[in-house]
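got a structure for you, letters missing:
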């Protein structure tokens, strides 16, 4: 392996499963020291073991600002400055218009928008000039999806963060890019279904909308994140990189 991230320090929020875990593994395999976060200690411990000896886990909920402060205190005490920040934590649930509750709205925006904003803002003193920030957006931020409007709105906000923050951070040459996955076969996607049978039906319906005819794998998103984290993307800034099998392009 080329070790394109050799000697770099990376922080991955939401790193205990799915895209976050796959990316943490890729970062570590490419030579980075990786800090990962998750809300549940048992899952966090398992993820650290899976990533390997160059991983450190910090239990953290990105919607809680005190948790974010604790995350960066651990990083500061160990391996700062930060070269790569992957603000990936977040999630969503189905809620058609007419059934959306205040709690659903607040919870989704707290993790997906507030959490991303303060994950990045609180990292600024520890970020190396010329660092790479990667935000997890979604094809749902571009496309309409039934019963997923609140989630889609949060991801549209994340996409705009990348556009705006490259201007705020231009003097420090910090790049900010967004990855927008399409349907990726993760535990989070599976959890949107109420049963295994319903999940398989949902997966089939989603695959039918994708030109490649299948759902993506978390590692396929992780490979894109490695590219945006590395010097191979040194003149790429403010983009939205779709990892979606072509779904958002038709």
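On my side now, so go ahead. For clarity, every value in this text was computed on a predicted model and none was experimentally measured.

when you work out contacts or count neighbours from here on, use the C-alpha atoms and nothing else.
Will do.

residue nearest the centroid of this protein?
For the chain, the residue sitting closest to the mean C-alpha position, by CA atoms, centre = their mean, is residue 88 at 2.0 Å.

correct me, but that one touches residue 138?
No: contact criterion CA atoms under 8 Å: residue 88 and residue 138 do not qualify, at 10.9 Å.

and the helices in the chain?
18-29, 41-51, 65-78, 102-109, 115-121, 149-168, 187-190, 196-208, 218-229 (DSSP state H).

residues making contact with stretch 142-150?
92, 93, 94, 95, 96, 97, 105, 108, 140, 152, 156, 248 (CA atoms under 8 Å, 6 or more residues apart in numbering).

revised request: answer the last question for stretch 20-32.
With CA under 8 Å, 6+ apart, stretch 20-32 has contacts from 1-10, 12-15, 33-34, 36, 47, 50-52, 54-55, 88-89, 218-219, 221-223, 225-226.

sorry, back to before: most packed of the helices of the chain?
Highest mean neighbour count among the helices of the chain (mean count of other CA atoms under 10 Å): helix 18-29, with a mean of 25.

report the angle between that helix and helix 41-51.
40 degrees (axes from the mean of the first three to the mean of the last three CA atoms, to 10 degrees).

what is the orientation angle of helix 18-29 with helix 218-229?
Comparing the axes of helix 18-29 and helix 218-229 via the same axes, to 10 degrees yields an angle of 60 degrees.

how far away from the center of its chain is helix 18-29?
11 Å (CA atoms, centre = their mean, to the nearest Å).

before we move on, back to that, can you pull the contacts of the residue nearest to the centre of the chain?
For residue 88, counting by CA under 8 Å, 6+ apart, the contacting residues are 12, 13, 14, 15, 20, 116, 134, 135, 136.

how about the helices of the chain in a markdown table, adding distance to residue 238?
Shown next, in a markdown table, are the helices of the chain (distance: least, CA to CA, whole Å):
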| stretch | distance to residue 238 |
| --- | --- |
| helix 18-29 | 20 |
| helix 41-51 | 28 |
| helix 65-78 | 24 |
| helix 102-109 | 22 |
| helix 115-121 | 15 |
| helix 149-168 | 5 |
| helix 187-190 | 26 |
| helix 196-208 | 28 |
| helix 218-229 | 11 |
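
let's bring in a second one:
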């Protein structure tokens, strides 16, 4: 087992399921002390139990600034610095142009853009010089998806935050990269696709559009995140790493 993150402190927002949970597990398996967030206490407790003794859960909604403060207060009570930050918390819903509501817009951008900005900004005092930040973007930020324009625009913003922040943080040698998953087997995806047979049918259709011939698994995204957060990516900065089976390349 690799120990790339032995004695490192890592924060993963939205770490109770899917990509966030798989990534938090992977960091802990490689020796990190991992702090995860989630909005529901029962899901948070279950995730901490699944990750193991290296995990600490902090309940919070990352679109709420007071909850972000509580997260970093919890980190500071145990550790003097953060070595890696995976800004994963996010979400979205479908609505075609003509049916977009102000509430949908605000909820999506508060979670996916406001939350990302302030999760990173409020981490700055704890992030060590030379730390790594990985933002969870999406292939939706680079290609059109019917009825998904608000989510897609929010993820395009996330990708551009990485481009700008590498300049803001260059004097501290903090790297900022974005990982962009394609269609990935997660509870959130199944919910977005309507669940049950409808979700399975949609995933099967989308798998036929992916050169790899299948949807991705959360563990595959986690491997990309750990690479970007590790010293193996020491000269990788500001990139968008697509983990999508080749979907946006065609």
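Great, that's in hand. All values reported here derive from a predicted model rather than from experimental measurement.

please, a PyMOL command that selects the buried ones among the contacts of residue 88 of the first structure?
The PyMOL selection below is limited to those of the contacts of residue 88 of the first structure classed as buried (16 or more other CA atoms under 10 Å):
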select buried, resi 12+13+14+15+20+116+134+135+136
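
how about the contacts of residue 88 of the first structure in CSV, adding distance to residue 147 of the first structure?
Formatted as CSV, the contacts of residue 88 of the first structure follow (distance: CA to CA, whole Å):
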residue, distance to residue 147 of the first structure
12, 28
13, 26
14, 24
15, 26
20, 25
116, 23
134, 27
135, 23
136, 20
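
show me the contacts of residue 88 of the first structure that map onto strands.
12, 134, 135, 136 (DSSP state E).

from what I can see the third one touches residue 157, true?
Translated: residue 135 of the first structure. No: using CA under 8 Å, residue 135 of the first structure is not in contact with residue 157; the gap is 10.8 Å.

quick check: the residue of the first structure positioned farthest from its centre vs residue 23 of the first structure, distance?
Ranked by distance from the centre of the first structure (CA atoms, centre = their mean), the top residue is residue 98, with 28.9 Å. Residue 98 of the first structure sits 36 Å away from residue 23 of the first structure when distances are taken as CA to CA, to the nearest Å.

again, but for residue 180 of the first structure
For residue 180 of the first structure relative to residue 23 of the first structure (CA to CA), the value is 14 Å.

touching, residue 61 of the first structure and residue 41? I think so.
No: counting by CA under 8 Å, residue 41 is not a contact partner of residue 61 of the first structure; they are 11.3 Å apart.

need the contacts of stretch 142-150 of the first structure in a markdown table (columns: distance to residue 205 of the first structure).
What follows is those, written out as a markdown table (distance: CA to CA, whole Å):
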| residue | distance to residue 205 of the first structure |
| --- | --- |
| 92 | 19 |
| 93 | 17 |
| 94 | 16 |
| 95 | 18 |
| 96 | 18 |
| 97 | 21 |
| 105 | 26 |
| 108 | 24 |
| 140 | 16 |
| 152 | 19 |
| 156 | 23 |
| 248 | 15 |
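
count of neighbours near residue 146 of the second structure?
Residue crowding around residue 146 of the second structure was assessed by other CA atoms under 10 Å; the count is 9.

how close does the residue nearest to the centre of the first structure get to residue 238 of the first structure?
16 Å.

and what of residue 9 of the first structure?
From residue 9 of the first structure to residue 238 of the first structure the distance is 21 Å (CA to CA).

more neighbours: which of those two?
Neighbours per residue, other CA under 10 Å: of residue 9 of the first structure and residue 238, the larger number sits with residue 9, 25 against 21.

next up, the contacts around the more buried one.
Residue 9 of the first structure neighbours (CA under 8 Å, 6+ apart): 32, 33, 34, 35, 79, 80, 81, 82, 83, 84.

give me that answer again for 10 Å
Residue 9 of the first structure makes contact with 27-28, 31-35, 54, 75, 79-85, 127-128, 131, according to CA atoms under 10 Å, 6 or more residues apart in numbering.

related to what we said a few turns ago, overlap in contacts, residue 88 and residue 138 of the first structure.
Common neighbours of residue 88 of the first structure and residue 138 (CA under 10 Å, 6+ apart) are residue 179.

contacts only, for residue 71 of the second structure.
11, 13, 35-37, 57-62, 65, 119, 122-123.

oh sorry, the question was meant for residue 213 of the second structure
Residue 213 of the second structure neighbours (CA under 10 Å, 6+ apart): 204, 206, 207, 245, 246, 247.

one more pass at 6 Å, please.
Taking CA atoms under 6 Å, 6 or more residues apart in numbering, we find residue 213 of the second structure in contact with residue 207.

same thing with residue 217 of the second structure?
184, 185.

how far away is it from residue 17 of the second structure?
12 Å.

check residue 65 of the second structure too.
22 Å.

do you know how far residue 67 of the first structure is from residue 99 of the first structure?
Distance from residue 67 of the first structure to residue 99 of the first structure, by CA to CA: 31 Å.

strands - which of the contacts of residue 71 of the second structure land there?
11, 35, 36, 37, 57, 58, 59.

hang on, the first one packs against residue 35?
Yes: judged on CA atoms under 6 Å, residue 11 of the second structure makes contact with residue 35 at a distance of 4.7 Å.
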